[in-house]
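>>> Predicted model, plus sequence, below.
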Amino acid sequence: MGLAKVSSFLLVILFLINGGSSTTFTIVNQCNYTVWPGLLSGAGTAPLPTTGFQLSSSESRLISIPAAWSGRIWGRTLCNQNETTGRFTCVTGDCASSQIECSGAGAIPPATLAEFTLNGAENLDFYDVSLVDGYNLPMTIVPNGGANGVGKCNTAGCAADLNGVCPEQLKVTVEAAGTTGVACKSACEAFGTPEFCCSGAFGTPDTCKPSEYAVFFKNACPTAYSYAYDDGTSTFTCSGADYVITFCPSVSSI
C-alpha cells in the first residue's frame, strides 16, 4: 500500500474514532393535518441544518444529525403566517421566534417532546418521548439498525390522541375549535405547586410521587415520560441506530 493510500486510510479511521459518523433522523407526519416540526440543540451541541420547517400530511424529511448531538424535537400545530407583518405563530408548540425556523428557541408548553442524547455514557444513545411539559399531539421514536445486544432499542412514545380525553383542568381549547381540546397541560403548568412540579420540598424521587394527572398520562402512554422522575419506564437506549420520529403514528406501532 502506497504512502498516500496509508495516509488516507488513517484519516478515515481517525475521522470515525473522533465521532465523524452521524445519525439520520427521519421525521414523518402521519397526521391528517400539517405539522411544523421544531428542533432545538442542547447547550454546547452542534447546530442542526434546520431548526423548523413545514411538514404536510403524509410527508417525511431526512435530517443528518451530528455525532454526540443532544436536543429535542416537537411538533407545532395550527400555525399561520400574518399576511401583513409576516409574523409566524402557532397555537400549540410555538417557539416564539416569529418565523418557521425556531433559531435556538424551544417549545412553549404544552408540547410533546422527543428528547435525545446521542453517544452518551458507554457510547449509548439515550432517548425518550416526554409529556412532562404537557401534550399536543401523538409522537413516537422508533430506532432502526441498532447494534445487536447493545441497549434495548425499544419504541418510545405516545400514540394515543389525548386532546379529546384530557382532564378539564388541563385541557387547552381555542375559540375557533369550540370546546375541542388542542393540547393538554401538565399538572405543573396548570397548578404551579411544588408537589406537581417536583420542586422545593418535593424535589427528589422519594418526595415527588406521580399525581392522578401523571397516572392519566402513564396509563394512556406507558412508554412516555409522565412526570419528572418517571425514568425507569420512559428512557431507552440504543447504539448505532438511525431514528424515525413520527407524528400521529398508528396505535399498532407501540
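Perfect, thanks for sending it.
>>> use CA for all of it now, contacts and neighbours both
OK.
>>> and residue 3, how many neighbours?
8 (other C-alpha atoms under 10 Å).
>>> oh, I was asking about residue 215
Residue 215 has 14 nearby residues by other C-alpha under 10 Å.
>>> Same check on residue 14?
Quick note: residue 14 (other C-alpha under 10 Å) scores 12 neighbours.
>>> cool, residue 248 as well?
Around residue 248 there are 21 residues (other C-alpha under 10 Å).
>>> Pretty sure it sits against residue 138.
Yes: with contact defined as C-alpha atoms under 8 Å, residue 248 reaches residue 138; the gap is 4.8 Å.
>>> Next one for the comparison:
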Amino acid sequence: MISSDISLVEGFNVPTEFSPVYTDECSTRIKCTADIIGQCPNELRTPGGCNNPCMVFKTDEYCCTSGNCGPTNYSRFFKDRCSTSFSYPTDDLSSLFTCPSGTTYRVVFCQ
C-alpha cells in the first residue's frame, strides 16, 4: 500500500489536485484548489504564496517542536479551504489516503 497526501504544513503556493488513475481499490481524489493566496492572512503573506505560521512566528504552538500541538486559527484557515490536506504537523490521519502499490497517479497543478 502507498499513502498519499497534500500538506499545507509548510505553506501554500500552487493549487493542486492529486488523484489515482481510477482503480476499483482506490478512487479518492485529493485537491487543494481554494484561493489561499488571495485570502491569506496578512501576517502570513509572502510573494507568490502563503507562509506557514511556524516560519513567521517560530513558536512551539505553530512549529510543534514538542510533538504535542493542536490546531490553531492559522491551521484552521488552511483546513477550512482544503479539508483533505494536512494543515499542521500532528493533523489527524483523515488527510492521508492509501492506494495499492503500483497505482498510477495524476497530478495537476492549477492556476
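On my side now, so go ahead. If you're wondering where the values come from, they're calculated on a predicted model, not measured in any experiment.
>>> Please state their TM-score.
After superposition, the two chains reach a TM-score (TM-score structural alignment, normalised by the length of the second structure) of 0.91; 110 aligned residues with a C-alpha RMSD of 1.5 Å.
>>> Give the residues shared as contacts by residue 248 and residue 138 of the first structure.
Overlap between the contact sets of residue 248 of the first structure and residue 138, as judged by C-alpha atoms under 8 Å, 6 or more residues apart in numbering, is given by residue 159.
>>> All the helices of the second structure, residue numbers only.
In the second structure, the helices defined using DSSP state H lie at 36-39, 53-57, 60-63, 73-81.
>>> Please tabulate the ones you listed in JSON lines, including the columns distance to residue 96 of the second structure.
Output for these, formatted as JSON lines (distance: least, C-alpha to C-alpha, whole Å):
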{"stretch": "helix 36-39", "distance to residue 96 of the second structure": "21"}
{"stretch": "helix 53-57", "distance to residue 96 of the second structure": "22"}
{"stretch": "helix 60-63", "distance to residue 96 of the second structure": "20"}
{"stretch": "helix 73-81", "distance to residue 96 of the second structure": "14"}
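>>> Can you check the distance spanned by stretch 113-128 of the first structure, start to finish?
With C-alpha to C-alpha, to the nearest Å as the measure, stretch 113-128 of the first structure spans 8 Å from end to end.
>>> go on, stretch 43-62 of the second structure?
In stretch 43-62 of the second structure, first residue to last residue: 14 Å (C-alpha to C-alpha).
>>> chain center to it, what's the gap?
14 Å (C-alpha atoms, centre = their mean, to the nearest Å).
>>> got a list of what the equivalent of residue 70 of the second structure over in the first structure touches?
Matched to the first structure by TM-score structural alignment, residue 70 of the second structure sits across from residue 209. Shown in contact with residue 209 of the first structure (C-alpha under 8 Å, 6+ apart): residue 229.
>>> and with 10 Å instead?
Residues in contact with residue 209 of the first structure (C-alpha atoms under 10 Å, 6 or more residues apart in numbering) are 195-196, 198, 202, 227-230.
>>> Tell me, of the residues you listed, which are also contacts in the second structure.
Under the criterion both residues aligned by TM-score structural alignment, their matches' C-alpha atoms under 10 Å, those that remain in contact after alignment to the second structure are 195-196, 198, 227-230.
>>> Could you give the number of residues near whatever residue of the first structure lines up with residue 59 of the second structure?
The pairwise alignment with the first structure assigns residue 59 of the second structure to residue 193, based on TM-score structural alignment. Counted with other C-alpha under 10 Å, the neighbours of residue 193 of the first structure add up to 14.
>>> Repeat that for residue 106 of the second structure.
Using other C-alpha under 10 Å: residue 106 of the second structure sits among 12 other residues.
>>> In contact with the aligned residue in the first structure for residue 82 of the second structure, which residues?
Aligned by TM-score structural alignment, residue 82 of the second structure pairs with residue 221 of the first structure. By C-alpha under 10 Å, 6+ apart, residue 221 of the first structure lies in contact with 129, 131, 138, 156-162, 215, 234, 254.
>>> from those residues, which is closest to residue 185 of the first structure?
Closest approach between the contacts of residue 221 of the first structure and residue 185 of the first structure, by C-alpha to C-alpha: residue 131, at 8.9 Å.
>>> To which residue of the second structure is the closest one aligned?
Checking TM-score structural alignment: residue 131 of the first structure goes with residue 8.
>>> I figured that match hits residue 54, correct?
No: assessed by C-alpha atoms under 10 Å, residue 8 of the second structure is found out of contact with residue 54, at 11.7 Å.
>>> For those two, list the residues in contact with both.
In the contact map built from C-alpha under 10 Å, 6+ apart, the residues linked to both residue 8 of the second structure and residue 54 are residue 88.
>>> For residue 46 of the second structure, which of the helices of the second structure is the nearest?
helix 36-39 (8.9 Å).
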